[in-house]
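1. compute the structure for the input listed below.
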Amino acid sequence: MVRDIDGARPMASITIESAAIRLTDTILGYNEQDLEETLKAIAADIGMAHIAYMRFAPDKSSDASLLTGARTYSVQWQTRYFLKQYILIDPVLAHGSKAVLPFDWEELPRDDPAIQAFFTDAVNHGVGCNGISVPVRNRRGAYSVVSFTSNHSRPEWVVFKKNNMVKLQLISVLIDSAASVNLKLSSPTVKLSKREEQCLIWAARGKTYQDISDILNISFGSVKSYLDTARHKLNCANLTHAVGVAIATGVIPAKALQGSSFK
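-> Predicted coordinates for the structure are as follows:
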């Protein structure tokens, strides 16, 4: 039987009872724990490095067509992901937005040097050496993708997938249902003022408050006020989170991050 890297437990097959209980409790309102914390517990239960959930916005015309999500990746990686604008090239999301069947990340094209660098950066930040994503379409027509990552050797990973694919699909459906409750995904679209949007776009480009003040020719205090207001509108705990949510939801268009300057 295939064992975990540290040899502590068999990895050929998993049980999903505890995961199902955690997620069902969330769906029924018995568990008010943050979804990311629940996903961390499930990842530990089934021997995964990380679990990530993302739901796509109904409007697929936007380059950044993600609505919202939850993930167990480190804060360092999530911050780097947003500041490096990886959402624009992430092949998992690009393929996941159209996929019908589960797909292994190994199957994704990596001819583009930028995509190769993205995967290398992800591994270096603890995302995991292996990954598989499961598309989920619920009864209301919402479309999402759940990703599971692992640091097992490739042979171990192949065996793990063979023995657990159906279980991972069941967990993915439950995660999608739990997310609808926990993340309150039906919230209305956020509308930012022109200045709030401008400040947030420059922040997404990695500019400091003082940089934005100089670029837009407004006071430092005004920049802080606009960014704080935008953050509150997006219901985010910090600026990095607000930038990520704004890009993911299309509140600030992805193409705006590629321009040279604007005022």
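
2. going forward, measure contacts between C-alpha atoms and count neighbours the same way
-> Will do.

3. ok but Pro155 is inside a helix, no?
-> Yes. Pro155 forms part of a helix when assessed by DSSP: H, G, I helix; E, B strand; the rest coil.

4. that one: what's it in contact with?
-> With contact set as C-alpha atoms under 8 Å, 6 or more residues apart in numbering, Pro155 has no partners.

5. distance of it relative to Ala94?
-> Note on Pro155: its distance to Ala94, by C-alpha to C-alpha, to the nearest Å, is 27 Å.

6. for Arg139, same thing?
-> Computed as C-alpha to C-alpha, the Arg139 to Ala94 distance reads 23 Å.

7. more neighbours: these two, which one.
-> Ala94 (16 against 7; other C-alpha atoms under 10 Å).

8. next, the spatially closest residue to Gln169 that is not a sequence neighbour: secondary structure please.
-> Distance criterion C-alpha to C-alpha, 6 or more residues apart in numbering; nearest residue to Gln169, sequence neighbours excluded, is Val134 at 6.4 Å. Here Val134 takes the strand state, with states given by three-state DSSP.

9. check contacts around Val134.
-> Here Val134 is in contact with Gly96, Leu101, Pro102, Phe103, Val145, Val146, Ser147, Leu168, Gln169, Ser172 (C-alpha under 8 Å, 6+ apart).

10. which stretches of the stretch 101-250 of the chain form strands?
-> For the stretch 101-250 of the chain, the strands defined by DSSP state E, counting those that start in this stretch cover 103-104, 130-137, 143-150.

11. give me the contacts around the helix or strand hosting Leu93.
-> Using DSSP states H and E, Leu93 maps to helix 91-96. Residues outside helix 91-96 that contact it (C-alpha under 8 Å, 6+ apart): Ile87, Trp105, Leu108, Pro109, Ile115, Ser133, Val134, Pro135, Val145.

12. wait, the fifth one sits on Asp90?
-> Yes. Using C-alpha atoms under 8 Å, Ile115 makes contact with Asp90 at a distance of 7.2 Å.

13. on that earlier part again, dump the contacts of helix 91-96 into JSON lines; add distance to Ile16 as well.
-> Shown next, in JSON lines, are the contacts of helix 91-96 (distance: C-alpha to C-alpha, whole Å):
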{"residue": "Ile87", "distance to Ile16": "31"}
{"residue": "Trp105", "distance to Ile16": "23"}
{"residue": "Leu108", "distance to Ile16": "28"}
{"residue": "Pro109", "distance to Ile16": "31"}
{"residue": "Ile115", "distance to Ile16": "33"}
{"residue": "Ser133", "distance to Ile16": "17"}
{"residue": "Val134", "distance to Ile16": "16"}
{"residue": "Pro135", "distance to Ile16": "19"}
{"residue": "Val145", "distance to Ile16": "19"}
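
14. one more, for comparison:
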Amino acid sequence: MGNLIQCNTINMVIDKINNSKSNTHLNQCLHDITDILDCNYYLFAIISKKSMIKSDILIFDNYPKNWRNHYDKTNLIKHDPVVDYCFSNHSPIHWNELEKKEHKLNKPNVIQEAQTSGLHSGFSFPIHSINGSFGVISFAHSSKEKNVNHAFHTACIHIPTIIPILLDSFHRINKNNTNKDLTKREKECLAWACEGKSSWEISKILGCAERTVTFHLANSQTKLDTTNRCQSVSKAILTGAIDPMY
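-> The predicted structure follows:
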């Protein structure tokens, strides 16, 4: 009976995620999921590439403020084993497993520092999304005495189902308007520019004047907020303005 109640509750949260109209609504859904798992804290983060050297990071969380301030101020993201693990893996990870790994000397022990700030135990699920973006959804408990193994087991059943739905709603709410602003012809010109074609060659392929191709590429540059064709091609791919399968 308990499992049935839990599944019904999860389904209600999934409906709320699907019907979310804002990031505030998604934040509340994450609160609900955390309560269902009998945890205290959550963090949902997505890192999206905007250029080869710039990324956008969007974070929803209720982590202790002192920990977040310390984490950001000391740039612990560079040493965080959770981030490192999630970047190159797909399976969920219990923080105990990361803690067991040999720690490098003269490097911050992020897991240990998190424990001193109230995140005593937890687990994380890697997220790999469209256009090369990646992220993590983590849950943690504040009590030293609390065993999160049961919560981890429950999360492994439900979170893999919730993640794609959460991502779809997240991208729907935070959709980059640049993608829909590009016209079909502008996307075609950029796609052929990706193949190294000159404006003259693109004009022959598309059956239009060379000045028309130049016009479309210039419009794309304005919409993508770039300064040249090379940057336009790079940003169009990274942000999903054009699809490699286009």
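
15. what about Tyr63 of the second structure, how many neighbours?
-> Other residues near Tyr63 of the second structure number 18, with proximity taken as other C-alpha under 10 Å.

16. how about the residue opposite it in the first structure once aligned, what does it touch?
-> Counting by TM-score structural alignment, Tyr63 of the second structure lines up with Tyr73 in the first structure. Listed by C-alpha under 8 Å, 6+ apart, the contact set of Tyr73 of the first structure reads His50, Ile51, Ala52, Gly126, Val127.

17. top of those residues by neighbour count?
-> Ile51 (26 neighbours).

18. now do the same end-to-end measure for stretch 201-212 of the second structure.
-> With C-alpha to C-alpha as the measure, the ends of stretch 201-212 of the second structure fall 12 Å from one another.

19. quick one: it aligns where in the first structure?
-> Using TM-score structural alignment, stretch 201-212 of the second structure finds no match anywhere in the first structure.

20. which of the residues in that stretch are buried?
-> Ile202, Ser203, Glu210, Thr212 (16 or more other C-alpha atoms under 10 Å).

21. ok, the second one to Glu186 of the second structure distance?
-> According to C-alpha to C-alpha, Ser203 of the second structure stands 12 Å off from Glu186 of the second structure.

22. same question for the third one.
-> Taking C-alpha to C-alpha as the criterion, Glu210 of the second structure is separated from Glu186 of the second structure by 13 Å.

23. go on, Ser133 of the second structure?
-> Distance from Ser133 of the second structure to Glu186 of the second structure, by C-alpha to C-alpha: 24 Å.

24. now swap in Asp38 of the second structure and tell me
-> For Asp38 of the second structure, the distance to Glu186 of the second structure - C-alpha to C-alpha - is 50 Å.

25. what about the two, which has more around it?
-> A direct count of neighbours by other C-alpha under 10 Å for Asp38 of the second structure and Glu186 places Glu186 higher, at 20 against 17.

26. name the element that one belongs to?
-> Going by DSSP H and E, Glu186 of the second structure is part of helix 184-194.

27. just the buried members of the contacts of Val134 of the first structure?
-> By 16+ other C-alpha under 10 Å, these give Gly96, Pro102, Phe103, Val145, Val146, Ser147, Leu168, Gln169, Ser172 as buried.

28. from the residues you listed, which two are the most distant?
-> With C-alpha to C-alpha as the measure, no two of those lie farther apart than Gly96 and Leu168, at 15.7 Å.

29. OK, contacts around the residue most central in space within the second structure?
-> For the second structure, the residue nearest the mean C-alpha position is Ile46 (2.3 Å; C-alpha atoms, centre = their mean). Taking C-alpha under 8 Å, 6+ apart as the criterion, Ile46 of the second structure is in contact with Ile57, Leu58, Ile59, Ile127, Ser133, Phe134, Gly135, Val136.

30. and the aligned partner of it in the first structure, helix, strand or coil?
-> Matched by TM-score structural alignment, Ile46 of the second structure corresponds to Arg55 in the first structure. Put simply, Arg55 of the first structure is strand when judged by three-state DSSP.

31. roughly how far apart are Arg55 of the first structure and Lys40 of the first structure?
-> 18 Å.

32. what's the answer for Arg139 of the first structure, then?
-> Applying C-alpha to C-alpha to Arg139 of the first structure and Lys40 of the first structure gives a distance of 26 Å.

33. what's stretch 158-169 of the second structure in contact with?
-> So stretch 158-169 of the second structure is contacted by Ile10, Ile14, Ile17, Asn18, Ser20, Leu26, Ile127, Ser129 (C-alpha under 8 Å, 6+ apart).

34. the first structure: matching residues for that one?
-> Stretch 158-169 of the second structure maps onto residues 167-178 of the first structure, going by TM-score structural alignment.

35. can you give me the buried ones in the matching stretch?
-> Leu168, Gln169, Ile171, Ser172, Val173, Leu174, Ile175, Asp176, Ser177, Ala178.

36. just those residues: which are in helices?
-> Leu168, Gln169, Ile171, Ser172, Val173, Leu174, Ile175, Asp176, Ser177, Ala178 (DSSP state H).

37. which of the three states applies to the aligned residue in the first structure for Asn89 of the second structure?
-> Matched to the first structure by TM-score structural alignment, Asn89 of the second structure sits across from Ala99. Recorded secondary structure, Ala99 of the first structure: coil (three-state DSSP).

38. mind listing what Ala99 of the first structure touches?
-> Ala99 of the first structure neighbours (C-alpha under 8 Å, 6+ apart): Pro135.

39. equivalent analysis for Cys39 of the second structure, please.
-> Phe139, Ala140, His141, Val148, Ala151.
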